[in-house]
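**Q** The amino acid sequence is not available; the structure is as follows:
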């Protein structure tokens, strides 16, 4: 059992849209990711996702509205909900989601990460 320093883990990489696993519990993973710009529209049919903003501001576009998530805030996106994360500047995020969750949901493209690095 070791404690995890979130800032230290986030300092280990500089790329975007490439989540890293920094913890696991009860079939769930804690992932650190950096975003800058727009991601893609996607959904997860079987998994809820929790986005916790560590640094910056994340804008979560939904089909009927946009939600602003600031540092220290989180948003749970329910399974089956189409969403598109947008970062107007670099944002540091922790994701809490089942280990089965693919970052691009039902979409397969160049942003899809089938295997995640563990830090």
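**A** In hand now; what should we look at? The structure displayed is predicted, hence computed values, not measured ones.
**Q** CA only for contacts and neighbour counts going forward, please
**A** Fine.
**Q** Quick check: the residue most central in space within the chain vs residue 64, distance?
**A** Within the chain, one residue has its C-alpha closest to the average C-alpha position: by C-alpha atoms, centre = their mean, that is residue 95, at 4.4 Å. Residue 95 sits 23 Å away from residue 64, going by C-alpha to C-alpha, to the nearest Å.
**Q** And the helices in this protein?
**A** Under the criterion DSSP state H, the chain contains helices at 6-10.
**Q** just to revisit the earlier point, confirm for me that the residue nearest to the centre of the chain is in contact with residue 54.
**A** No. Using C-alpha atoms under 8 Å, residue 95 is not in contact with residue 54; the gap is 10.5 Å.
**Q** Would you map the strands across the chain?
**A** Under the criterion DSSP state E, the chain carries strands at the ranges 20-25, 28-38, 49-55, 57-62, 66-70, 74-77, 83-98.
**Q** Redo these as CSV? Include distance to residue 109.
**A** Formatted as CSV, those follow (distance: least, C-alpha to C-alpha, whole Å):
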stretch, distance to residue 109
strand 20-25, 18
strand 28-38, 15
strand 49-55, 20
strand 57-62, 20
strand 66-70, 24
strand 74-77, 21
strand 83-98, 15
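**Q** A further structure is provided below for comparison with the first:
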């Protein structure tokens, strides 16, 4: 039997911002955690939805149609094809559920973009 994991504790232990790490997989999806602060980048995922679950702190997800404000315990699914930009004014811990094919910042590449190999590194 595997050991239980605490996504919140794993996310809190991360030292890099905006660098999601894979902590589990379920069928064709990865479960990821991240520590974030500031703004990521405007991007979209043309073929995949993206679930954000807030473990600690506050996250605003800006979209062309408006923004959604999320606090600890809240979740939101950004539908495929929707341009969005996650923003955390203060440090925020989050969990993501994404298909294994989801690119970190979609087709947009910035200094914060992480490859799948980076996201799969041991914690």
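**A** That came in fine, so what should we check first? As the structure is a computational prediction, the values presented were derived from the model and not from experiment.
**Q** Let me see the TM-score of these two.
**A** The TM-score (TM-score structural alignment, normalised by the length of structure 1) is 0.94; 119 aligned residues with a C-alpha RMSD of 1.1 Å.
**Q** Stretch 57-69 of structure 2 spans what distance, first to last residue?
**A** Terminal-residue distance, stretch 57-69 of structure 2 (C-alpha to C-alpha): 11 Å.
**Q** residue range for it in structure 1?
**A** The alignment of stretch 57-69 of structure 2 onto structure 1 (TM-score structural alignment) covers residues 56-68.
**Q** just to revisit the earlier point, so for residue 14 of structure 1, which of the strands of structure 1 sits nearest?
**A** The minimum distance between residue 14 of structure 1 and the strands of structure 1 falls on strand 28-38, with 7.5 Å, by C-alpha to C-alpha.
**Q** elements contacting the closest one?
**A** helix 6-10, strand 20-25, strand 83-98 (3 or more C-alpha pairs under 8 Å, 6 or more residues apart in numbering; DSSP states H and E).
**Q** hey, which of these is tucked in deepest?
**A** The highest mean neighbour count among those, using mean count of other C-alpha atoms under 10 Å, belongs to strand 83-98: a mean of 20.
**Q** how far apart are that strand and its match in structure 2?
**A** In the superposition against structure 2, strand 83-98 of structure 1 averages 0.3 Å from its aligned positions (mean C-alpha distance after the TM-score superposition for structure 1).
**Q** now for that strand, which elements pack on it?
**A** Counting by 3+ C-alpha pairs under 8 Å, 6+ apart, strand 83-98 of structure 1 packs on strand 28-38, strand 49-55, strand 57-62.
**Q** For those strands, give me a markdown table that also has distance to residue 99 of structure 1 and mean neighbour count.
**A** Formatted as a markdown table, those follow (distance: least, C-alpha to C-alpha, whole Å; neighbours: other C-alpha atoms under 10 Å):
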| stretch | distance to residue 99 of structure 1 | mean neighbour count |
| --- | --- | --- |
| strand 28-38 | 5 | 20 |
| strand 49-55 | 11 | 19 |
| strand 57-62 | 22 | 20 |
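**Q** could those strands be laid out in JSON lines, adding distance to residue 101 of structure 1?
**A** Putting those into JSON lines (distance: least, C-alpha to C-alpha, whole Å) gives the following:
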{"stretch": "strand 28-38", "distance to residue 101 of structure 1": "9"}
{"stretch": "strand 49-55", "distance to residue 101 of structure 1": "8"}
{"stretch": "strand 57-62", "distance to residue 101 of structure 1": "18"}
